[in-house]
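Student: this one's structure only:
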């Protein structure tokens, strides 16, 4: 059997030199915003159930969503919806075989952050 000295070697040497890339970070953010969108759906269902059950239950959730915390939640939820939508659009473009080079992919990642922010503020201002 080979003499393997595992105690003196790092477990993952690539982790010491790994640099996060825009494409990987934006892909992770698409997953996170998908989960955030699910939480938003739970809040919407809670609001609808409270509206259909009693005035007191509706006052609780409506008070929460009407507060500063609720405004921040709604802004974050709208941003997450737009970011997730742009991420899915990016993947459709990639599925057709376009924009697969690294430079364009990184620009699309930055564009997703900027686009989601602009769209979220436009939507909040309109509504």
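Tutor: Looks like it arrived, so ask away. The structure presented is a predicted model; accordingly, all values stated were derived computationally and were not measured. Residues are numbered from 1 along each chain as shown.
Student: Going by C-alpha atoms from here, please, whenever you check contacts or count neighbours.
Tutor: OK.
Student: Wait, residue 109 touches residue 24, no?
Tutor: No: counting by C-alpha atoms under 8 Å, residue 109 sits too far from residue 24 to count as a contact (9.0 Å).
Student: Between the two, which has more neighbouring residues?
Tutor: Ranked by neighbour count (other C-alpha atoms under 10 Å), residue 109 and residue 24 place residue 109 first, with 22 against 12.
Student: helix or strand right after the longest helix belonging to the chain?
Tutor: When every helix of the chain is counted residue by residue (DSSP state H), the longest turns out to be helix 22-53. Toward the C-terminus, helix 22-53 is succeeded by helix 55-66 as the next helix or strand (DSSP states H and E).
Student: Which neighbouring elements make contact with that next one?
Tutor: Applying 3 or more C-alpha pairs under 8 Å, 6 or more residues apart in numbering; DSSP states H and E, we find helix 55-66 packed against helix 22-53, helix 68-95.
Student: Second structure follows, compare the two:
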């Protein structure tokens, strides 16, 4: 019968503790987290749509929640996650074409995703407050 036990120990695969954290690595993790956050935010969107279809009482309850400070923070985070995930997807689309793999291009695309997501989120909320008449 053959000996199935190995006498030589196999090396362990490198893990996060081995690698030096890089901005692109952190953005990959953030992209995954925002994808999961979008799932839960979409549940809130479904709640809002169901309440709108159910009548004024259900809709007013959802509006009271989303109009509270806690609700506004959740909506702000959902907006940022949506924009950030979209820009991360565009970054990956650029990589799928075979472009942007140089060190300078990778860093530029990563910084553009961060700055763009924060800037667009703030712009959307500022424009929303201006057109909606501010906090009610």
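Tutor: Ah, there it is. These numbers come from a predicted model, not from an experiment.
Student: now the helices and strands packed on helix 55-66 of structure 1 as CSV including distance to residue 104 of structure 1?
Tutor: Formatted as CSV, the entries for those read as follows, by distance: least, C-alpha to C-alpha, whole Å:
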stretch, distance to residue 104 of structure 1
helix 22-53, 10
helix 68-95, 11
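Student: For residue 100 of structure 1, give me its contacts.
Tutor: When contacts are counted by C-alpha atoms under 8 Å, 6 or more residues apart in numbering, residue 100 of structure 1 touches residue 94.
Student: ok, now with 10 Å
Tutor: For residue 100 of structure 1, the contact set (C-alpha atoms under 10 Å, 6 or more residues apart in numbering) comprises 93, 94, 106.
Student: ditto for residue 106 of structure 2
Tutor: In this structure, residue 106 of structure 2 makes contact with 23, 24, 91, 95, 99, 100, 112, judged by C-alpha under 10 Å, 6+ apart.
Student: gap between the second one and residue 54 of structure 2?
Tutor: Look at residue 24 of structure 2 and residue 54 of structure 2: by C-alpha to C-alpha, to the nearest Å, they are 44 Å apart.
Student: Then residue 5 of structure 2?
Tutor: Applying C-alpha to C-alpha, one obtains 65 Å for the distance of residue 5 of structure 2 from residue 54 of structure 2.
Student: Next: residue 103 of structure 2.
Tutor: Distance, residue 103 of structure 2 to residue 54 of structure 2, by C-alpha to C-alpha: 53 Å.
Student: who has more neighbours, these two?
Tutor: Between residue 103 of structure 2 and residue 54, residue 54 has the larger neighbour count (other C-alpha under 10 Å), namely 11 against 8.
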